[in-house]
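Asks: The following comprises the amino acid sequence and a computationally predicted model.
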Amino acid sequence: MAKLYLISLGCNKNLVDSEVMLGRLKNYEITDDVSSADVLIVNTCGFIESAKEESIRAILELSSERKKGSLLVVTGCLMQRYADELMRELKGEVDLFAGLGDFAKIDELIAKRENADFKNAVFLQEQESRVITGSNYHAYIKISEGCNQKCAFCAIPTFKGKLQSRSLSAISAEIKELVGRGYKDFSFIAQDSSSYMKDSGERDGLLALIDAVEGIAGVRSARILYLYPSSTSLELVRKIIASPVFVNYFDMPIQHISESLLNTMRRGTPKEHILKLLETMRAAPDSFLRTGVIVGHPGESEADFNELCEFLESFSFDRISAFAYSREEDTLAYDMEQVSKKIINSRLKKIEKITTKALNTSLNAMIGKEILVYLNGKSDESELFYSAKPLAWDRDIDGEVLINESEIEKLENGKLYCAKITELAGLNPIATITKEA
């Protein structure tokens, strides 16, 4: 059997695309050994400069490490965004180039040893079977592609195009198929999840999605990632809070809180609306709030930055991701007067202290509480611990709980248990499993 090595870079939306490709390439044996692979695929990220550099570095490293006669394939966002340049500059290292519209036919392209034509901007998943990676109980579900937002800093619409939502029937069919394979915990993702079905004229399509998911037998828990403030309604937030299936997990990148910067960024919603959403989310029982902010966007004054810091310090987020502004061509902010890198780095260091404090506060608040966790198996931290994911957390991005004791025997990976948090070891909560959930 021929061997396949695949590296998926960037976000979990890319991971879903990689899993679709693995589903199309089931006749290959998956390997972690680059030197033994007959086919190597790099699913690239092209969102910001650091991601682009990581993708190029991965391509060049695989090219130098692979065996003679193997096939190196490059696909994904970076490939779609810079197709002409990459095909010209990497023709000596890469054998086959494919774009965002080619995931479901990657097996055909490999068999024919031919490049894609890049005519289709994106691939909108229908009934393709995926090979889920990294979990035997959790799966990401992509609900749409593209984006209709006009953020000044973001180039995604230029290479992913306008919003295209998957049909509710296709999403439901995928979930039912995965439930049949034993999956029961789902995270719904998109560039702008809260705009789901707006391309079909529906104002709040996630309400219908929540109803549909709640009606599928076997779904134990679910959460929605990447809510966009201007397309998130209070009705949607309350719908999630009232749901018996969707946990009170709220992932809403606000990017900034200064009214001036929100306007400069073209975020499309006033500060007042953002605060109403966040306050409603925070008031929900056992709620978990994650956000993201950009530091050093063109036009960010010292007063704007201080306002952001003061807000992040006063509002109790569980997780905050802070990113230095990345100047991207084909964006409105590219031609604006830039904040110096020295100032950006200085501001980022200050805000990282705030994000660390928020994380520590959130983790310390867990001590003494009994929570529901999915057991993952042995932890990479140490063979002395099992790894578990709290029901309220998303997979991978929010961390793990380490299990060092259990009051029951014969623990099963993927099963839901009650666990009591006893202490912290660095940034890892330590817990004892007390009973089956």
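Replies: Alright, I've got the coordinates.
Asks: rest of the way, CA atoms for contacts and neighbours
Replies: Will do.
Asks: Against Met366, how distant is the nearest residue to Leu168 once chain neighbours are set aside?
Replies: Closest residue to Leu168 apart from its sequence neighbours, by CA to CA, 6 or more residues apart in numbering: Leu209 at 6.7 Å. Noted for Leu209: a distance of 31 Å to Met366, by CA to CA, to the nearest Å.
Asks: which of the two has more neighbours?
Replies: Set side by side, Leu209 and Met366 show more neighbours around Leu209, with 20 against 17, by other CA atoms under 10 Å.
Asks: Could you point out the longest helix of the protein?
Replies: helix 341-364 (DSSP state H).
Asks: Could you pull out the strands in the stretch 51-200 of the chain for me?
Replies: 71-76, 96-97, 138-142, 144-145, 164-165, 185-189 (DSSP state E, counting those that start in this stretch).
Asks: TSV for those strands, including distance to Glu54 and mean neighbour count?
Replies: Listed next are these as TSV, based on distance: least, CA to CA, whole Å; neighbours: other CA atoms under 10 Å:
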stretch	distance to Glu54	mean neighbour count
strand 71-76	13	24
strand 96-97	18	24
strand 138-142	23	22
strand 144-145	23	25
strand 164-165	28	22
strand 185-189	23	22
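Asks: Pipe those into CSV and attach distance to Ser221 per row.
Replies: Shown next, in CSV, are those (distance: least, CA to CA, whole Å):
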stretch, distance to Ser221
strand 71-76, 30
strand 96-97, 38
strand 138-142, 9
strand 144-145, 20
strand 164-165, 22
strand 185-189, 5
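Asks: closest one to Ser340 among the ones you listed?
Replies: strand 71-76 (30.8 Å; CA to CA).
Asks: So which elements touch that closest one?
Replies: Strand 71-76 is packed against strand 39-44, helix 49-65, strand 96-97, with contacts defined by 3 or more CA pairs under 8 Å, 6 or more residues apart in numbering; DSSP states H and E.
Asks: Of the ones you listed, which is nearest Lys353?
Replies: Of the helices and strands packed on strand 71-76, nearest to Lys353 by CA to CA is helix 49-65, at 21.3 Å.
Asks: Would you mind listing the buried residues in that closest one?
Replies: The neighbour-count check on helix 49-65 (16 or more other CA atoms under 10 Å) flags Ala51, Lys52, Ser55, Ile56, Ala58, Ile59, Leu62, Ser63 as buried.
Asks: same check, this time on stretch 194-204
Replies: In stretch 194-204, counting by 16+ other CA under 10 Å, buried: Ser194, Ser195, Tyr196, Met197, Lys198, Arg203, Asp204.
Asks: Alongside the first one, take a look at this:
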Amino acid sequence: MKSKTLKKDKVNIITLGCSKNMVDSEVLSGQLQANEIDVVHESSKRDHNIVIVNTCGFIDKAKEESINTILDQVELKRRGKLDKVIVTGCLSERYKNNLEAEIPEVDAFYGTMELPMILKQFEADYKTELVGERLLSTPSHYAYLKISEGCNRTCAFCAIPLMRGQHVSKSMDDLVKEAEGLVKKGVKEVMLIAQELTYYGLDLYKKRMLGDLMNRLADVKGLEWIRLHYAYPHKFPLDVLDVMRERPNICNYLDMPLQHASDNMLKAMRRQITRTETEELIAAVREKVPGLCLRTTLIAGFPGETLDDIEETKLFLQKQRFDRVGIFTYSHEEGTSGFDLVDDVPAEEKERRAQEVMGVQQEISYELNQEKVGKTFKTIIDKKEAGRYLGRTEFDSVEVDNEVIIQTDKRLKIGEFVNVKITKAFDYDLEGEVTA
């Protein structure tokens, strides 16, 4: 009988879903590496023998992608290409019992808060002294900084609290230390993420402390851009805008998911804000930080949504002229209050409505981009692709916003900042040349 050679384990982590999941994978990678276990992220080399799939369970499409990924890895295990398949993350947190029954070939399932238990699979210990230490899976010049976990909101469409629990803020001291560690690794831009940024500090400090945190982070030497993602509009702390205006390394950029413009839908979605209050907030935001880039996200096809609600949303976009807009089709999620409603908009109609809304935004985006032609912007170089460089201004976040296309004979460094004069503008991208 052929004896099996003992070889050292090598772990490949596959991350699905949002940037918050990516941070979790980076923390897991750092812990494994500290325990002298080889680890890579989404490697295509096939030189690993263990796979950890960090799943997403947010909406139907994400769940389907997670399950298909697990099945792909299980098939590789069946063919002898892998020794173990381990599953963690939101889908596993929410549907662990079902998954164990349906995919028994998986060696272990873990929830979103069970990192120490995952490490025990490798006879490794969770090292508390490594809090904030991560093995980055992003390019070295930018990183996500997760400032809290969980969410206390009760939005009717959202299953996040079921998977991530209640809001828990990280301490400011820990976050500053983590940011300082990222800068030492070459990071120049951090994107602050959470399920809900504006709730930061209420649990630890008994008041909203996002503005104070921003000030502390802005003092970190070498941190050139700080960007805000996922700010809830209800009771938005306006002092955040004062800090944004006063501190030059905080990007004039705010990602504030509004989800809808119709009062009927906002009430049904349990958003705790009206159309009028939303418009007043937008006006206050723009007054406090002139020139700010405002990004929002919308949902099409929530139960009870009418064509009038969609028309109202289109008029709202035309009036407010957001710089960036994303849109999801509603996913009927069990365990949410929305699940008690009749999912009465067919999938094809949800998609049609979403495309109709984005058609309006596409025109607005094109017009706003045209206004940038002839102007010069500080731009960070993200990558070189097909003989050209791709970068971003302070008004653009990674993957979801505009890219600046730069054709140049000059050799630019990835992660460096250059001044770019915009020469052309498209619906969602810009083109420009480096100025001296």
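Replies: Looks like it came in fine. In this text the structure is predicted, and so the values were computed from the model without any measurement.
Asks: Can you give the structural similarity as a TM-score?
Replies: TM-score of the superposed chains, computed with TM-score structural alignment, normalised by the length of structure 2, equals 0.90; 418 aligned residues with a CA RMSD of 2.2 Å.
Asks: Check what contacts the longest helix of structure 1 and list those residues.
Replies: Outside of helix 341-364 of structure 1, the residues that reach it under the criterion CA atoms under 8 Å, 6 or more residues apart in numbering are 295-296, 305, 309, 312-313, 316-325, 424, 427, 429.
Asks: how about 6 Å then?
Replies: With CA atoms under 6 Å, 6 or more residues apart in numbering as the test, helix 341-364 of structure 1 has contacts from Gly296, Asp318, Arg319, Ile320.
Asks: Can you flag the buried ones in the residues you listed?
Replies: Among the contacts of helix 341-364 of structure 1, those classed as buried by neighbour count (16+ other CA under 10 Å) are Gly296, Asp318, Arg319, Ile320.
Asks: Trace Ala170 of structure 1 over to structure 2, please.
Replies: Superposed on structure 2 with TM-score structural alignment, Ala170 of structure 1 falls opposite Asp174.
Asks: Tell me how far the residue nearest to that match when sequence neighbours are not counted lies from Ile52 of structure 2.
Replies: Computed as CA to CA, 6+ apart, the closest residue to Asp174 of structure 2 that is not its neighbour in sequence is Gly132, at 7.1 Å. To Ile52 of structure 2, Gly132 of structure 2 is 21 Å away according to CA to CA.
Asks: what's the answer for Asp239 of structure 2, then?
Replies: According to CA to CA, Asp239 of structure 2 stands 41 Å off from Ile52 of structure 2.
Asks: Pretty sure Ser55 of structure 1 sits against Asn43.
Replies: No: Ser55 of structure 1 is beyond contact range of Asn43, at 8.3 Å (criterion: CA atoms under 6 Å).
Asks: element containing the equivalent of the residue nearest to Leu168 of structure 1 over in structure 2, please.
Replies: Aligned against structure 2 by TM-score structural alignment, Leu209 of structure 1 finds its counterpart in Leu213. Per DSSP states H and E: Leu213 of structure 2 is located in helix 210-218.
Asks: would you list the buried residues of stretch 194-204 of structure 1 in TSV and tack on distance to Glu329 of structure 1?
Replies: Shown next, in TSV, are the buried residues of stretch 194-204 of structure 1 (distance: CA to CA, whole Å):
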residue	distance to Glu329 of structure 1
Ser194	26
Ser195	25
Tyr196	27
Met197	29
Lys198	27
Arg203	31
Asp204	32
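Asks: So which of the residues you listed belong to helices?
Replies: Per DSSP H, the buried residues of stretch 194-204 of structure 1 never map to helices.
Asks: which residue numbers in structure 1 go with stretch 309-324 of structure 2?
Replies: If you align by TM-score structural alignment, stretch 309-324 of structure 2 falls on residues 304-319 of structure 1.
Asks: So which bits of that stretch are buried?
Replies: Asp304, Phe305, Glu307, Leu308, Cys309, Leu312, Glu313, Ser316, Phe317, Asp318, Arg319.
Asks: For those residues, which two are the farthest from each other?
Replies: Checking those with CA to CA, the most distant pair is Asp304 and Asp318, at 22.5 Å.
Asks: burial of the aligned partner of Asn248 of structure 1 in structure 2, as a residue count?
Replies: Here Asn248 of structure 1 is matched to Asn252 in structure 2, going by TM-score structural alignment. Neighbours of Asn252 of structure 2 under the rule other CA under 10 Å: 23.
Asks: Asn252 of structure 2 falls within a helix, correct?
Replies: No: using DSSP: H, G, I helix; E, B strand; the rest coil, the secondary structure at Asn252 of structure 2 is strand, not a helix.
Asks: so it makes contact with Gly291?
Replies: No: if you go by CA under 6 Å, Asn252 of structure 2 and Gly291 don't touch, sitting 7.3 Å apart.
Asks: Turn the buried residues of helix 49-65 of structure 1 into a markdown table, including distance to Ile351 of structure 1.
Replies: Converted to a markdown table, the buried residues of helix 49-65 of structure 1 look like this (distance: CA to CA, whole Å):
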| residue | distance to Ile351 of structure 1 |
| --- | --- |
| Ala51 | 21 |
| Lys52 | 24 |
| Ser55 | 27 |
| Ile56 | 29 |
| Ala58 | 30 |
| Ile59 | 33 |
| Leu62 | 35 |
| Ser63 | 38 |
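Asks: which one of the residues you listed sits closest to Val373 of structure 1?
Replies: Ala51 (31.8 Å).
Asks: What residues does the counterpart of Lys198 of structure 1 in structure 2 make contact with?
Replies: Here Lys198 of structure 1 is matched to Leu202 in structure 2, going by TM-score structural alignment. Residues in contact with Leu202 of structure 2 (CA under 6 Å, 6+ apart) are Arg208.
Asks: separation between Leu202 of structure 2 and Ser171 of structure 2?
Replies: Distance from Leu202 of structure 2 to Ser171 of structure 2, by CA to CA: 11 Å.
Asks: before we move on, what about Arg208 of structure 2?
Replies: 13 Å.
Asks: ok, now Glu349 of structure 2?
Replies: Separation of Glu349 of structure 2 from Ser171 of structure 2 (CA to CA): 44 Å.
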